[in-house]
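Visitor: requesting a structural model of the entry that follows:
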Amino acid sequence: MTAVPQPTAALLDGTALARELTARTAESAAELRRRTGTAPCLATVLVGADPASVTYVRMKQNSCAKAGIESRHVALPAEISTAGLVDAVTALSEDPAVHGILLQHPVGAHIDERAAFEAIAPGKDVDGVTTASFAAMSFGLPGFVSCTPGGIMRLLDAYDVELSGRHAVVVGRSPILGKPAGMLLLARDATVTYCHSRTADLRAHLREADLVVAAVGRPRFIRGEDLKPGVVVVDAGYNEGNVGDVDFDSAAARASLITPVPGGVGPMTIAVLLEQTVEAAWRQLVS
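Guide: Coordinates of the predicted model:
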């Protein structure tokens, strides 16, 4: 009988860190309300009624309440046009009572999602999805980072993961996860390799990585035998059955640090969203 590898890696605990970050965010929100009489407000926009998206939006609304952030929900029909969605988002961008906007992804294949994202005013783009936010993040200028990559960086910092000079392999190139994650790592002097569906010999790249960020959207796609000993593994995937893009048990037997799914990247994404919402409100109300 072949022995089953036993996990040896330490966990990158996103739940505990997110709890600390949200507590500090709640203090900032309370101070803002004392100074201005106004609470930060996050508007969530949901197109259609996809069960997973409905759940995600509800989680974010509940998290807002815990952090002293007001939430406004805009539910739109699945058949809405691009123009209709752009109009709805533009109205929120122009509303001074709204300080941050979250357009829940995905929005439907018939909609130009990029056009809808670009209707978010950069100062209210607390999810970091506009081209203005991506450019500011890439050049190290003031702005809002994409929340999941931003949460990943906060998690790596909390666990003192050295990035300068290390080889980071990002598996995935989406505009709100893979691409910005690579840019944030590059800004910290990591050497970054992007891999994707057309990468030749993906496993060869993975075996050279000091840090792997998995954002490919395929359950248990990356396994322990693909990794070198001591690697740091960040699993940003979430698939049916509460599993990530990494086969946890086999990867944990090789890694030095690894994020669990759930409880790793997910809580940090929401924590960064809340933090940036409060930051946006401070800028709009006080600066």
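Visitor: please count neighbours and contacts with C-alpha atoms only from this point.
Guide: OK.
Visitor: and stretch 133-145, which residues are buried?
Guide: Within stretch 133-145, the residues that qualify as buried are S133, F134, A135, A136, M137, S138, G143, F144, V145, counting by 16 or more other CA atoms under 10 Å.
Visitor: let's see this one next to it:
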Amino acid sequence: MSAQILDGKALAQHFEEEMQGRVEALKAKAGGRTPILATILVGADPASATYVRMKGNACRRVGMDSLAVELPADTTTGQLLARIGELNDNPDVHGILLQHPVPAQIDERRCFDAIRLDKDVDGVTCLGFGRMAMDEAAYGSATPKGIMRLLEHYQVPLEGKHAVVVGRSAILGKPMAMMLLAANATVTICHSRTRDLPALVRQANIVVGAVGRPEFIKADWIKDGAVVVDAGFHPEKCGDIELGPLTDRVAAYTPVPGGVGPMTINTLIFQTLAAAEKALG
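Guide: This is a model prediction of the structure:
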């Protein structure tokens, strides 16, 4: 059996073409005003700087603007909250991204939660998570929302299926489980300390690797015909799942790289455009 490749890179390019038309239409309707995503980078972590640059480039590819806010590594919680407040009050800013992680002296959760709900396009606030989990209007956390858009496009059936999510982070594992549950999947949430984890993974019709450890989930844990979604990416150029032995016996899988990653950035831009359409439309 040759598995279907859930190609996030190609799908993100397709969605960018669609968004270009929406951005042009919005500009025409709003007198030339452009959707803007504000990105906040605290410190000089090279990986974080690369991610922020990629998000800015994605904005420009669809005709949007990106406002880059760069703060020194010794920034305090109070100083960061003040900048977030300024962006909240700026009517020209439609989405706010605080790049994770921030330096240790900053209360990251407090700063995330300071982002206004209608500008929380990365889906990181407690309010946004709670509303999403209760099926109320909110922007979903970008990576799990990107995964849902990927599964929807490739028409992967979710209703009644058993999905096992390995990982419980606030911006990936937990919202992923809630989104799958809302799509009528039966969801088991596991993590690195789950007892008899291989046996639980073997029950899954859909496996989501979101544990943050290179190839932590082994190929022989996954049953034939499953759908495999790998949300990890590590310097070793691998994800959280041992994908190599799976490509000829699962129904579908996301490649690493080129699967979930492009859809994360695309979803951030997609939700910023939606926020701009609400604000300017």
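Visitor: if we can go back for a sec, can you tell me which of the buried residues of stretch 133-145 of structure 1 lies closest to R283 of structure 1?
Guide: Nearest to R283 of structure 1 out of the buried residues of stretch 133-145 of structure 1 is G143 (CA to CA; 11.0 Å).
Visitor: which of the three states applies to the closest one?
Guide: coil (DSSP: H, G, I helix; E, B strand; the rest coil).
Visitor: in contact with I265 of structure 2, which residues?
Guide: Residues near I265 of structure 2 by CA atoms under 8 Å, 6 or more residues apart in numbering: M54, K55, A58, A142, T143.
Visitor: give me the neighbour count for the closest residue in space to I222 of structure 1 that isn't next to it in sequence.
Guide: Using CA to CA, 6 or more residues apart in numbering and skipping the chain neighbours, the partner closest in space to I222 of structure 1 is V246 (4.6 Å). Applying other CA atoms under 10 Å, we find 32 other residues in the vicinity of V246 of structure 1.
Visitor: for V246 of structure 1, give its distance to A158 of structure 1.
Guide: 22 Å (CA to CA, to the nearest Å).
Visitor: now A281 of structure 1
Guide: In terms of CA to CA, A281 of structure 1 sits 26 Å off from A158 of structure 1.
Visitor: same thing with A200 of structure 1?
Guide: From A200 of structure 1 across to A158 of structure 1, the span is 34 Å (CA to CA).
Visitor: of those two, which one has the most company?
Guide: Each of A200 of structure 1 and A158 has its neighbours counted (other CA under 10 Å); A158 has more, 13 against 10.
Visitor: rewinding a little: columns distance to D50 of structure 1 on top of the buried residues of stretch 133-145 of structure 1, output as JSON lines?
Guide: Shown next, in JSON lines, are the buried residues of stretch 133-145 of structure 1 (distance: CA to CA, whole Å):
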{"residue": "S133", "distance to D50 of structure 1": "27"}
{"residue": "F134", "distance to D50 of structure 1": "27"}
{"residue": "A135", "distance to D50 of structure 1": "31"}
{"residue": "A136", "distance to D50 of structure 1": "32"}
{"residue": "M137", "distance to D50 of structure 1": "30"}
{"residue": "S138", "distance to D50 of structure 1": "32"}
{"residue": "G143", "distance to D50 of structure 1": "30"}
{"residue": "F144", "distance to D50 of structure 1": "27"}
{"residue": "V145", "distance to D50 of structure 1": "26"}
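Visitor: now for V23 of structure 2: what does it line up with in structure 1?
Guide: By TM-score structural alignment, V23 of structure 2 lines up with A29 in structure 1.
Visitor: could you give the number of residues near G172 of structure 1?
Guide: 21.
Visitor: all strands for the stretch 1-150 of structure 2, in order.
Guide: 4-5, 36-42, 65-71, 95-98 (DSSP state E, counting those that start in this stretch).
Visitor: can you redo those as TSV with distance to R83 of structure 2 and mean neighbour count?
Guide: Conversion of these to TSV gives the following (distance: least, CA to CA, whole Å; neighbours: other CA atoms under 10 Å):
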stretch	distance to R83 of structure 2	mean neighbour count
strand 4-5	42	15
strand 36-42	9	24
strand 65-71	9	16
strand 95-98	11	26
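Visitor: could you dump these into TSV and include distance to A231 of structure 2?
Guide: Shown next, in TSV, are the strands of the stretch 1-150 of structure 2 (distance: least, CA to CA, whole Å):
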stretch	distance to A231 of structure 2
strand 4-5	14
strand 36-42	22
strand 65-71	25
strand 95-98	20
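Visitor: quick one: closest of the ones you listed to G261 of structure 2.
Guide: Comparing those under CA to CA, the one sitting nearest is strand 4-5, at 14.3 Å.
Visitor: still on that earlier bit, among the buried residues of stretch 133-145 of structure 1, which one sits closest to D210 of structure 1?
Guide: S138 (21.9 Å).
Visitor: what's the match for that closest one in structure 2?
Guide: Using TM-score structural alignment, S138 of structure 1 pairs with A133 in structure 2.
Visitor: please apply the same query to V192 of structure 1.
Guide: In structure 2, V192 of structure 1 lands on V187 (TM-score structural alignment).
Visitor: what of E162 of structure 1?
Guide: Under TM-score structural alignment, E162 of structure 1 pairs with P157 in structure 2.
Visitor: isn't the match of V23 of structure 2 right up against A39?
Guide: Yes. A29 of structure 1 lies in contact with A39 (CA atoms under 8 Å); the separation is 6.7 Å.
Visitor: can you work out which residues contact both of those two?
Guide: G68, I69.
Visitor: A49 of structure 2 versus the nearest residue in space to I189 of structure 2 that is not next to it in sequence, what's the distance?
Guide: Distances taken as CA to CA, 6+ apart put V165 closest to I189 of structure 2, at 5.0 Å, once the chain neighbours are dropped. As judged by CA to CA, V165 of structure 2 and A49 of structure 2 stand 29 Å apart.
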